[in-house]
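# next one to model:
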Amino acid sequence: MDRMCAMIMQNRATKEVHHNLSVSQLVEKALERNEGTLASTGALCALTGKYTGRSPKDKFIVDEPSVTEHIAWGNVNQPISEEVFDKLHAKVQLYMVDKELFVFDGYAGADPAYRLPIRVINEYAWHNLFVHQLFVRPTESELAAHIPEFTVISMPGFKSNPILDGTNSEAFICVSFDKKIVLIGGTEYAGEMKKSIFSILNYLLPFNQVMPMHCSANVGTKGDTALFFGLSGTGKTTLSADPNRHLIGDDEHGWSNQGVFNFEGGCYAKCIGLSEEKEPQIWQAIRHGAVLENVVLDAETGVADYNSNALTENTRAAYPIDYIDGAMIPGVAGHPNVIIFLTADAFGVLPPISRLTKEQAMYHFLSGYTSKLAGTERGVTEPEATFSTCFGSPFLPLNPNVYANMLGEKIDQHGARVYLVNTGWTGGPYGIGKRMSLAYTRAMVSAAIDGSIENSSFVHDPIFNLSCPTQITGVPAEVLIPQNTWEDKQAYCDKAMDLAKRFVDNFKKFTHVNDEIVAAGPNIVA
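The predicted model follows:
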């Protein structure tokens, strides 16, 4: 990879390669190149064109001898041949020759024992600012000794030809584990760079006895660690940014034999509907050095309109984790005491919080039920019920049982309590009910973390086979039992049975799962 960079630099006449520019330099470059505009807070706002979310159908893994028997090939992990990758790589290299380039060297992983040295090469200054803020930034001495193990080459201006290049569209995200290269083209959505590295860690770390997790994490003043699993839009970032606790990270972590560590050095928050009142820490983090994606700004004042979805529902803010007051630097903590599974149930029938046994935890982890929220992926315009294995199916190269078994083992080893929390709809399905109050969800999560939830009596949900508390301070009792929030009780039962059947049907795809885990799911006649 270094030889490739050297070759490109030798062949360029007037263009430059900028290595590890500062935040201010990258902001200046982005403005100079008309890549974005400044918001009133000093954050850089950029637009990503037609790709305003991830493009999962355009993601590929090179089918190479070293990985072919380990990858769970399918619709998520689509294979391409080495020949196709090499030809595409050569075209991208030619495209880069006359471009001004920006290079970031850093790490994925806050724990030095497990971190992955990475390099990211961008044609956009704002993309390089994004990765500078999202990944772990090296010290001067670390930078001097830095040798990248994986390199991400992101050239949004290069659009592939599906007929000639073996892709599905003009966009592509291709990972080669043998060559240790990620090729990204045709899409300006910056999240593809972040998630490609996450996918790589999800492949590598289990071989090193580390469980990779699509979760946020925080820690209390007494050292009690909490994890929040969930897909985009379920509340990981919002709920982990708690002024009474220290943020470890908002999206991606590893669980080693020593404890939990953040994969990243920054946060990537959805900001549709963002307000200072509801999410003060995120609000205050959007300042100079932060990157806004597809947020509408007032043309006169530069004030962000976080309520506008004119460009996409998936508006985003990226900022370094030290912009959050009291964040853990570095992002390393002990073993978790509490694990929260977050789901945004568009049916409006799952309990707002329920206590899980280990077997139930493994069942719901494998199921990964939620609703894809509008804008997170291309083509999603309203919530869609979905099952995303391990709450992160798009990023998991290995068989799901690998991750689920690691979770079960760690729950046994460390005695973590596990809860399922519905941040979705209550009182009816999407379009009839309303989204669960954030204040109620915070109260329920706080009760789970501090243990006060265990002082409540619990009732058994006969359809979903879940144990639900009947009282939590700050939450109306009727909210805790979803049927009580529906006017039409028969409609609730019908919708609940519909979802329960979906759980059962989805779980049939998992093989080599023991009977105790299967029995931990909903109680219906299959």
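# hey, let's count contacts and neighbours off CA atoms from now on
Noted.
# now do the contacts for Gly415.
Applying CA atoms under 8 Å, 6 or more residues apart in numbering, we find Gly415 in contact with Asn337.
# Proceed likewise with the subsequent sequence, for comparison:
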Amino acid sequence: MKMDLIGASDDLKFLLSGENVRMQLSVPQLMEKIIERKEAVLTTEGAISAATGKYTGRSPKDKFIVVDSESKDRVDWGKINQPVSPGVFNRLYEKMVRHLKGKDEIFVFKGFAGADPKSRLPIQTVNEFAWHNLFAHQLFIRPDAEELYQHDAQFTILSAPLFKADPALDGTHSEAFIMISLERRIILIGGTEYAGEMKKSIFSIMNYLLPQKGILPMHCSANTGKNGDTALFFGLSGTGKTTLSADPERALIGDDEHGWSDSGVFNIEGGCYAKCIGLTEEKEPQIYQAIRFGTVLENVVVDPVSRKPQYDNNALTENTRAAYPIENIGNIARSGMAGHPSTIIFLTADASGVLPPISRLTKEQAMYHFLSGYTSKLAGTERGVTRPEAVFSTCFGAPFLPLEPAVYAEMLGEKVDRHNVQVFLVNTGWTGGPYGTGSRMKLSDTRAMVRAAINGKLKDTETRQDDIFGLHIPVHIEGVSDDVLYPADTWTDKQAYREKAFELAARFKENFRQFSVPDDIEKLGGPLI
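Have a look, this model is predicted:
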């Protein structure tokens, strides 16, 4: 197996040549290590369940990008892409290498990001925890023997949860840090046990690299039908990407991250990272049945005697997760690739309860809502979030976009135009009132509406236009009660509805002021008020 590393220093090569390195362990080997090291507990399904301590979600305020010759003039610097000097990065890097070198064991996984061989990125993770290495094994694309022999990692993650930064000395905001050096092609993750930081760091890298190849990176799930019709589902964590794309009638391409090239759509990952709070076999059979031997459960409470997962227990966090290889889903596109999409779904969990459960978007509305990326950040998806918070996340993935938003929006608009894609806005949030008063949209209704959109039944259906947001709402959808479709009809207090709707419309307009786009996108795509 080749050990050369593009962009790595001699320190990293020295680290990877140590006797404490456990290279490319199999799933059974990693499971044995996890139990032996008491990092997690074994469940009745043969999964392992690990607790991540106080960090039960991502820590966006602790994420930095090094300002260097590679990043200086390309990265969209600001609150999301926080700059840090090479000196700060180098000192932390040297400390982490010493920390890992002193461990009895460290674990290395080599794999890929990107199912399309023409654009995939060879990566590796160096982990302090065996269960983090298993997570990487399940979430990224696993190489075969020949690919492993030829593997030259172009980005490396060093993950050391037990190495905590000292903000006064190390230039961080807290003990936790996620630092990306695009020039050295190294990512440092320390002070947090939340494994999702590895996944999203690599996604950030792909969001930086792929546009340079004319490929649109997307925070979305994707599936394809028997006739080759592909659908994309955009949305933040908790809005239903994984749930709605896991359709037994359609082959899953991937559940969270994709690229859209001139050849079509491809999965960036090799696994799924599903939310599992309240998971039942009845509601989500594909996800429930995918949790088996080798699955990594995060912060799922397990009965100490029976070792049965308690999916309805949120004692640790609402953001409970299951990481498993995509092959655990029965109906998948095994190549991880498919043709150009015919349907795009923008998912939003509207805590205001005023957006319709589904609306058909014009081209201008599609661009407006893609740039807006409105949703409600749900409890547990980030540290400190305990109830839904209204947010605008550009392109439904602002935390992972190193480049200016217009780069991604222009690429999407061009591809939607070229391939004549139908776009819909779907609200999986609240109806009949805001959070605390109304109720969450029924999953069965949402599924029926999404299937109608994907099957082309809403392409020419009769609609009525909402007088506040300008959205085109279907008058009738088979299998869904008509009075569910128009949000004003679901509120008892009509005046309260209009006040809340005007409030949200004003927030849309205020947020959109940050974008420099053609006037018709704002005038024809946004609220009418």
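# and the TM-score between these chains?
The TM-score (TM-score structural alignment, normalised by the length of the first structure) is 0.98; 521 aligned residues with a CA RMSD of 1.0 Å.
# so what does the longest helix along the second structure touch, helix or strand wise?
In the second structure, with assignment by DSSP state H, the single longest helix is helix 494-512. Contacts defined by 3 or more CA pairs under 8 Å, 6 or more residues apart in numbering; DSSP states H and E place helix 494-512 of the second structure against helix 363-372.
# for the corresponding residue of the second structure for Ile340 of the first structure, give me its contacts.
In the second structure, Ile340 of the first structure lines up with Ile345, judged by TM-score structural alignment. Residues in contact with Ile345 of the second structure (CA under 8 Å, 6+ apart) are 231-234, 423-426, 450.
# state the distance from Ile345 of the second structure to Ile454 of the second structure.
Distance, Ile345 of the second structure to Ile454 of the second structure, using CA to CA, to the nearest Å: 9 Å.
# could you pull out the residues contacting both of those two?
In contact with both Ile345 of the second structure and Ile454: Ala231, using CA under 8 Å, 6+ apart.
# of the contacts of Ile345 of the second structure, closest to Gly384 of the second structure?
For these, the residue nearest Gly384 of the second structure by CA to CA is Phe234; the value is 23.9 Å.
# what does that closest one correspond to in the first structure?
Correspondence of Phe234 of the second structure to the first structure, assessed by TM-score structural alignment: Phe229.
# the second structure: matching residues for stretch 114-132 of the first structure?
Under TM-score structural alignment, the counterpart of stretch 114-132 of the first structure in the second structure spans residues 119-137.
# I'd say the match of Phe234 of the second structure and Phe391 touch.
Yes: using CA atoms under 8 Å, Phe229 of the first structure makes contact with Phe391 at a distance of 6.5 Å.
# now the common contact residues for these two.
Common contacts of Phe229 of the first structure and Phe391 (CA under 8 Å, 6+ apart): His214.
# the more surrounded of the two?
Phe229 (29 against 26; other CA atoms under 10 Å).
# and the more buried one, how far from Thr237 of the first structure?
The gap separating Phe229 of the first structure from Thr237 of the first structure is 10 Å, by CA to CA.
# what sits in contact with each of the two?
Going by CA under 8 Å, 6+ apart, residues that sit against Phe229 of the first structure and also against Thr237 are Ser216.
# can you give me the helices in the stretch 351-500 of the first structure?
With DSSP state H, counting those that start in this stretch, the ranges of helices along the stretch 351-500 of the first structure come out as 358-367, 400-414, 438-450, 477-480, 489-507.
# that'll do, ta.
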